[in-house]
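1. got a predicted structure plus its sequence, pasted below:
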Amino acid sequence: MKVLQVAHYYGSPGGIERVVSQFCACLKQEYEVEVLVANEGAKTEETIEDGVRVTRVGRVAHINRMSICPTFPSWLKKKNPDLVHLHLINPLAELSYLVSNLRCKAIATYHMDITRQLWMKPIHQPMLDRVLNKLDRITVSSQRFAENSPVLSRYMDKIHILPFGISEERFKATPFNRSLTEEFKKQYAGKLVLFVGRLTHYKGLSVLVEAMKKVDATCVIIGTGYLRETIKEQIKEEGLEDRVHLIGHASDEELVAYYDRADVFVLPSINRTESFGITQLEAMSRGTPVVCTEVGTGTTTINRHEETGLVVPPQDPEMLSQAINRILSDEALAHKLSKGAVERYKTYYSEAVMWQNLRSLYSELLA
């Protein structure tokens, strides 16, 4: 049987893209798996990547982060899958699905609500509702996210909880990253606060930089994004250039070393665009205590207050600094949270657990 994953992009470093790759790695063991995404250029290209056929449809324009690919609907219909799996929000995929009028099982993973570009909601929402009404199942990363979503609350009868997971193999300790950890201990003296993620509006990095004024520690910010220069300027204005460092991209082995070196990992997100927070899991898999914010999504399903880390209100640098300082100053608490983080990751959020859940869902729909 053929199953088709439809997403924005494939093989790039974003969180959704990594989830799609994980789904493909799992499903190709039992099904013929294909991927349909937008290309960054005007030419349509087909490749085989790790046993998966990937079709990148030519893009003629890119407007407000939306790819314009006129032939996307015809490519979707041409694939003729037994099951199509959409990754939303994705106006291109949604419109193409409706236009193609596929006669097959259909599910979607609903990754996030729209919290910006609200001007497009009156145009987009009717189309999204038509798609959601046609689907057999809607998977979400947490019950909390579904219940608090202004969109999904109307489709609770279709909801299937499918928490994302990360590979233990990907973040295992090696002699190389152990040596890197030792280097980082020399490079960053004292306590270390860590952030990993895209440098974008909803991550709340301006709040983290503000909070660091009251934290006696070094802060390392790993990631790339359009807010890099803005954050860099804020760091300079606050006089924190000697303690807050923008690192840019880091490899998986470097990430393991940073997680192992860090005393606390911080995810200071400010709104529901942060639907899950996969980097929390990465930190937890290495036993790093977490501080995250309560934004009504899966962030606090992953990170349990006083069990794996601490939870604070969003956009509150004072509360954020207090939580960070509490973990940095209380060795017994840090040890308890570290142990709890590893246990929770292994029990609920390993890649193996995610794969088992995904296979069960597909088996049910394709029986």
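-> Looks like it arrived, so ask away. Residues are numbered from 1 along each chain as shown.

2. every contact and neighbour count from this point should use C-alpha atoms.
-> Fine.

3. pretty sure His62 sits against Cys69.
-> No: using C-alpha atoms under 8 Å as the test, His62 is too far from Cys69 to be in contact (9.0 Å).

4. more neighbours: those two, which one.
-> Cys69 (21 against 11; other C-alpha atoms under 10 Å).

5. what's near enough to touch the more buried one?
-> Contacts for Cys69 (C-alpha atoms under 8 Å, 6 or more residues apart in numbering) come out as 38, 57-61, 92.

6. could you do His124 as well?
-> Pro91.

7. could you pull out the buried residues of the host helix or strand of it?
-> Using DSSP states H and E, His124 falls within helix 121-134. Residues of helix 121-134 classed as buried by neighbour count (16 or more other C-alpha atoms under 10 Å): 124, 128, 131-132.

8. so which of these comes closest to Lys214?
-> Nearest to Lys214 among those: His124, at 42.8 Å, using C-alpha to C-alpha.

9. circling back: now the contacts of Cys69 in CSV, with secondary structure and distance to Pro150?
-> Formatted as CSV, the contacts of Cys69 follow (DSSP: H, G, I helix; E, B strand; the rest coil; distance: C-alpha to C-alpha, whole Å):
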residue, secondary structure, distance to Pro150
Ala38, strand, 28
Val57, strand, 32
Gly58, coil, 33
Arg59, coil, 31
Val60, coil, 32
Ala61, strand, 30
Leu92, helix, 21
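
10. try this one side by side with the last:
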Amino acid sequence: MNDLVIVLTYYSPYVSGLTNVARDVAEGLAARGWRVCVVASKHEPSLPTNEVINGVRVVRAPVLAKVGKGTVGVNLTRMAIREMRRSRVANLHLPLIEASLLTRLAPIPVVSTYHCDVSLPPGMVNVAQREAVDRSSRGGLKRSTATVVTSEDYARESRLWPEIAPHMVAIPPPCIPVEPAEPVYRRGDGFHVGFLGRIVEEKGVEHLVDAFLALGDPDARLLIGGDHSRIAGGSVVDRVRAHIGHDPRVELLGFIPDERLGEFYASIDAFALPSVNAFEAFGIVQVVGMLAGVPAVVSDLPGVRLPVERTGFGRIVPPSDVPALTGALAELRDDPPDATRGRAAATEAFSVESVLDAYEAVFTKAAG
């Protein structure tokens, strides 16, 4: 018997903001004594079908094919319904192509966590996929007991706002602080800027590269961490490399595992999240940086701007505006904000325990 079953497409060891939220909520509630099961796709054939990770039972459904950022397979729905029959409440993490069918068949109350609208490159197949996912999400949200969003700021700009609004609960994602560590990625005493995330279209990493190079600071360094080899929907790392050219001040670090994140944040003086469209809904990585005492430069996008607005620990710039991004980096280099005050503000606004309390309350109410 489960207290909670969580359903999503990609689960750990896959890394994305959506996956990390589901993982941290699952493991956080399991640590509080909840019996939690996760049903996800077996996105890598080598992954086990059944295992227990940090107190969470994980069940993976075989994949027939991958289309864009999603997977195709009939087993996810069947396995999710089977686990729902053994559970008190279900939590679907959307976008999820199976959302409409799952909420129609669910024998228990469903809480949906809506992360962001689907973003895909132009093309007939991608347009059809986006419309199919949106249609499924709309059906799933209409039949959900509650819809959790990371912020009302983002939700109001979503294509699915009419379906989100009636049962919306705003809960920021859990942002787990890193342990203090040595600055092993640091390259000298100059100003160090960091980025961490998937190297994909919506992150705008090439704009960050251009903005950094425009600083004209020979001692500065740009450290870009993030996976670009196993990304659903494909990576734009070649584009980023073209913007870097042969400049040795910019370093592509590749994927940085959780156990080394403290070293990454300890190595930088400012964190940049130069997202270019509203399909980036929050940006957990910027808050983790704030909790480590690192200010952030972020794009003026719904949800993404919220942590800097709430804490005052950083700068907000228009998306894709390279000169503004350069200016914000220069301001943080020449007049850095108080790290102790910024860390305290981030801790007060985004503590993990308050997030888990809020999720626990939503699930408990939904389960009756």
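-> Great, that's in hand. Quantities reported herein were computed from a predicted structural model and do not represent experimental measurements.

11. re earlier: for the contacts of Cys69 of the first structure, which one is nearest Ala352 of the first structure?
-> When those are compared against Ala352 of the first structure (criterion: C-alpha to C-alpha), the nearest one is Ala38, at 29.0 Å.

12. count the neighbours of the equivalent of that closest one over in the second structure for me.
-> Matched by TM-score structural alignment, Ala38 of the first structure corresponds to Ser41 in the second structure. The local packing of Ser41 of the second structure (other C-alpha under 10 Å) involves 24 other residues.

13. can you pull the contacts of Ser41 of the second structure?
-> 8-11, 60-63, 71, 76.

14. buried ones only from the residues you listed, please, as a PyMOL command.
-> Listed next is the PyMOL selection for buried residues among those, using 16+ other C-alpha under 10 Å:
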select buried, resi 8+9+10+11+60+61+62+63+71+76
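
15. in strands, which of the contacts of Ser41 of the second structure appear?
-> 60-61, 71 (DSSP state E).

16. what's the nearest residue to the aligned partner of Leu255 of the first structure in the second structure if we skip its chain neighbours?
-> Aligning on TM-score structural alignment places Leu255 of the first structure opposite Leu261 in the second structure. Distances taken as C-alpha to C-alpha, 6 or more residues apart in numbering put Val178 closest to Leu261 of the second structure, at 6.6 Å, once the chain neighbours are dropped.

17. hmm, Val287 and that neighbour touching each other?
-> No: Val178 of the second structure is beyond contact range of Val287, at 10.8 Å (criterion: C-alpha under 8 Å).

18. so those two - more neighbours on which side?
-> Applying other C-alpha under 10 Å to Val178 of the second structure and Val287 shows that Val287 carries more neighbours, namely 29 against 19.

19. which residues in the first structure form helices?
-> Remark: helices assigned in the first structure by DSSP state H are 15-27, 72-79, 91-100, 121-134, 143-148, 175-187, 205-211, 228-237, 252-261, 278-285, 299-302, 317-329, 331-348, 351-366.

20. where in the second structure does the shortest one align, residue-wise?
-> Right, the one you point to is helix 299-302 of the first structure. Under TM-score structural alignment, the match for helix 299-302 of the first structure is residues 304-307.

21. can you check the fifth one too?
-> Here helix 143-148 of the first structure aligns to the second structure at residues 152-157, judged by TM-score structural alignment.

22. rewinding a little: can you add distance to Ile221 of the first structure and give the helices of the first structure back as TSV?
-> Output for the helices of the first structure, formatted as TSV (distance: least, C-alpha to C-alpha, whole Å):
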stretch	distance to Ile221 of the first structure
helix 15-27	17
helix 72-79	37
helix 91-100	32
helix 121-134	33
helix 143-148	26
helix 175-187	14
helix 205-211	9
helix 228-237	10
helix 252-261	10
helix 278-285	12
helix 299-302	19
helix 317-329	15
helix 331-348	21
helix 351-366	26
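
23. which of the ones you listed is buried the deepest?
-> helix 278-285 (a mean of 25; mean count of other C-alpha atoms under 10 Å).

24. straight-line length of stretch 128-142 of the first structure, end to end?
-> 20 Å (C-alpha to C-alpha, to the nearest Å).

25. centre of the chain to that stretch, how far?
-> 19 Å (C-alpha atoms, centre = their mean, to the nearest Å).

26. for stretch 191-205 of the second structure, same thing?
-> The answer for stretch 191-205 of the second structure is 13 Å, by C-alpha atoms, centre = their mean.

27. now swap in stretch 275-294 of the second structure and tell me
-> 9 Å.

28. next, the distance between the ends of that stretch.
-> 18 Å.

29. please apply the same query to stretch 84-98 of the second structure.
-> Start-to-end, stretch 84-98 of the second structure (C-alpha to C-alpha) is 14 Å.

30. ok, and what's touching it?
-> 1-9, 18, 22, 70, 77, 99, 106-118, 132-134, 136-137, 363, 366-367.

31. what separates Leu83 of the first structure from Val215 of the first structure, distance-wise?
-> 51 Å.

32. same check, this time on Ala334 of the first structure
-> Distance from Ala334 of the first structure to Val215 of the first structure, by C-alpha to C-alpha: 16 Å.

33. one more: Phe23 of the first structure?
-> Taken as C-alpha to C-alpha, the span from Phe23 of the first structure to Val215 of the first structure is 40 Å.

34. just Asn80 of the first structure next, same as before
-> 56 Å.

35. more neighbours: these two, which one.
-> Neighbours were counted for Asn80 of the first structure and for Val215 using other C-alpha under 10 Å; Val215 has more, 19 against 16.

36. OK, contacts around that one?
-> Val215 of the first structure neighbours (C-alpha under 8 Å, 6+ apart): 321, 324-325.

37. and the residues you listed, which is closest to Tyr348 of the first structure?
-> Ile324 (25.1 Å).

38. which ones are touching Val294 of the second structure?
-> Contacts of Val294 of the second structure by C-alpha under 8 Å, 6+ apart are 265, 268-271, 339, 343.

39. quick one: map it onto the first structure.
-> Under the alignment (TM-score structural alignment), Val294 of the second structure maps onto Thr288.

40. the counterpart of Ile107 of the first structure in the second structure: how many residues sit nearby?
-> Counting by TM-score structural alignment, Ile107 of the first structure corresponds to Val111 in the second structure. Residues contacting Val111 of the second structure under the criterion other C-alpha under 10 Å number 27.

41. likewise for Gly287 of the first structure?
-> Counted with other C-alpha under 10 Å, Gly287 of the first structure comes out at 26.

42. that one - nearest residue in space that isn't next to it in sequence?
-> Ser338 (4.5 Å).

43. measure the one you found to Ile324 of the first structure for me?
-> Applying C-alpha to C-alpha to Ser338 of the first structure and Ile324 of the first structure gives a distance of 14 Å.
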